[in-house]
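**Q** Next comes the sequence, and after it the predicted model I'd like to discuss.
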Amino acid sequence: MRLRETLAVGGIASICAAAPAQAVITNFSVDVETSIDMGLDWLEIQGFFGNPGMHCAGQGFGDGIGLVALALLEKRANANLNALTVGYSGSTVQNQARIDLLMPYVIARASPVMGMYAYRDGADLMALSIYNQTGGPDAVGSLAAINATVDRVAVNQDAQG
């Protein structure tokens, strides 16, 4: 019995004394970070961030604006798989400027006259939530947009969900 207790205590001690988590950078995580940056740069070259509203109507980017904002807000600080997402307050100045151009459009289209569209509304809600929680400057507008979009989605749910 004494041996079993000693082994149990030793096992617990070795687990507790394990080294803290190290940075995990893999080829995959580097590829993901690079791909996100390349996609955002491509949108920049297309003039998307110069006037997202114009591009929304003219080139079909409109329903994807929430996803673009989400990509910016959920970027990790680096390619480390354990790195935290940067949100609004941790974004680079360039990415904050990009977010500042996108979010007024997302906030404005939370209007009930837009009608419910699950893919757009879902992406918008994710972007609005992270923007609101991570220091986005229009906290009042984003919270109102969250409430309006949730109300619009809830009206379209039935007994099956």
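**A** The structure has been received and is ready for your questions.
**Q** CA only for contacts and neighbour counts going forward, please
**A** Noted.
**Q** buried residues in the lengthiest helix in the chain?
**A** Counting residues, the longest helix in the chain under DSSP state H turns out to be helix 27-45. Buried residues in helix 27-45, counted by 16 or more other CA atoms under 10 Å: 33, 40, 43.
**Q** C-terminal to that helix, what's the next element?
**A** helix 52-59 (DSSP states H and E).
**Q** what's that following helix packed up against?
**A** With contacts defined as 3 or more CA pairs under 8 Å, 6 or more residues apart in numbering; DSSP states H and E, helix 52-59 has these neighbours: helix 93-108.
**Q** Which elements pack onto the helix it packs on?
**A** Checking 3+ CA pairs under 8 Å, 6+ apart, helix 93-108 ends up next to helix 52-59, helix 65-73, helix 118-133, helix 139-155.
**Q** do that again at 6 Å, thanks
**A** Helix 93-108 is packed against no helix or strand, with contacts defined by 3 or more CA pairs under 6 Å, 6 or more residues apart in numbering; DSSP states H and E.
**Q** And here is the other one:
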Amino acid sequence: AVARFRRMAGWRVLHPIGWDAFGLPAENAALARGVAPAAWTRQNIDHMREQLLSLGVSFDWEREVATCDPEYYKWTQWLFVRMLRAGLAHQQEATVNWDPVDGTVLANEQVDPEGKSWRSGAPVERKRLKQWFIRTTALADALADDLASLPE
């Protein structure tokens, strides 16, 4: 609604649409139905796009992205490799929330107050695993300083 309002007022509005299409829930749903995860994901994206178009939502469909698209994730990989080479990405052991049913790490927000997984409902285990970390604080000043160089 805000994007449409601003467009009608003459503003140039960037309003892309994106599909976060990598994930264990989508993979599990596809496998439970005997469908390849890539096909399942594309089918669901197509269906959701049709629904949004029928509602007349004013997304900029020319800028649609999906995280499962090689044209998208090649850039996340490119960025990660550069952070790794610059010493901004590293691995170390850390204690994580482990869902033993789904066999995956959960963010703190994915563990309910009773200590159960939001996905499977299983009691979450605390486990030490090697994880990737990004040294975002090493970039904080440079990022803040560079904001001044952006056009208004």
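**A** On my side now, so go ahead. On a predicted model such as this, the values are computed, not experimentally measured, just so you know.
**Q** Any chance you could compute the TM-score here?
**A** TM-score for the superposed pair, counting by TM-score structural alignment, normalised by the length of structure 2: 0.21. Supporting figures: 57 aligned residues with a CA RMSD of 5.3 Å.
**Q** what about stretch 19-26 of structure 2, start to end distance?
**A** End-to-end span of stretch 19-26 of structure 2 (CA to CA, to the nearest Å): 12 Å.
**Q** Could you do stretch 24-44 of structure 2 as well?
**A** Criterion CA to CA; first-to-last residue distance in stretch 24-44 of structure 2 is 15 Å.
**Q** By neighbour count, which bits of that stretch are buried? Give me those.
**A** 26-27, 30, 37-38, 40-41.
**Q** for stretch 144-153 of structure 1, same thing?
**A** Counting neighbours by 16+ other CA under 10 Å, one finds that the buried residues in stretch 144-153 of structure 1 are 144-146, 148-150, 152-153.
**Q** Return the distance of Q59 of structure 1 relative to L102 of structure 1.
**A** According to CA to CA, Q59 of structure 1 and L102 of structure 1 sit 15 Å apart.
**Q** again with L7 of structure 1
**A** 58 Å.
**Q** Comparing those two, which residue is more hemmed in?
**A** Remark: of L7 of structure 1 and L102, L102 carries more neighbours, 21 against 12, as counted by other CA atoms under 10 Å.
**Q** quick one: contacts for that one?
**A** Contacts here follow CA atoms under 6 Å, 6 or more residues apart in numbering; on that basis L102 of structure 1 touches nothing.
**Q** now the strands: where do they sit in structure 2?
**A** With strands called from DSSP state E, structure 2 shows them at 18-19, 65-66, 89-99, 104-106, 125-134.
**Q** Looking at these, which is nearest to M48 of structure 2?
**A** strand 18-19 (9.7 Å; CA to CA).
**Q** Which strands or helices does the closest one pack on?
**A** strand 65-66.
**Q** Count the neighbours of I45 of structure 2 for me.
**A** I45 of structure 2: 17 neighbours (other CA under 10 Å).
**Q** and R4 of structure 2, how far is that from E50 of structure 2?
**A** Distance, R4 of structure 2 to E50 of structure 2, using CA to CA: 19 Å.
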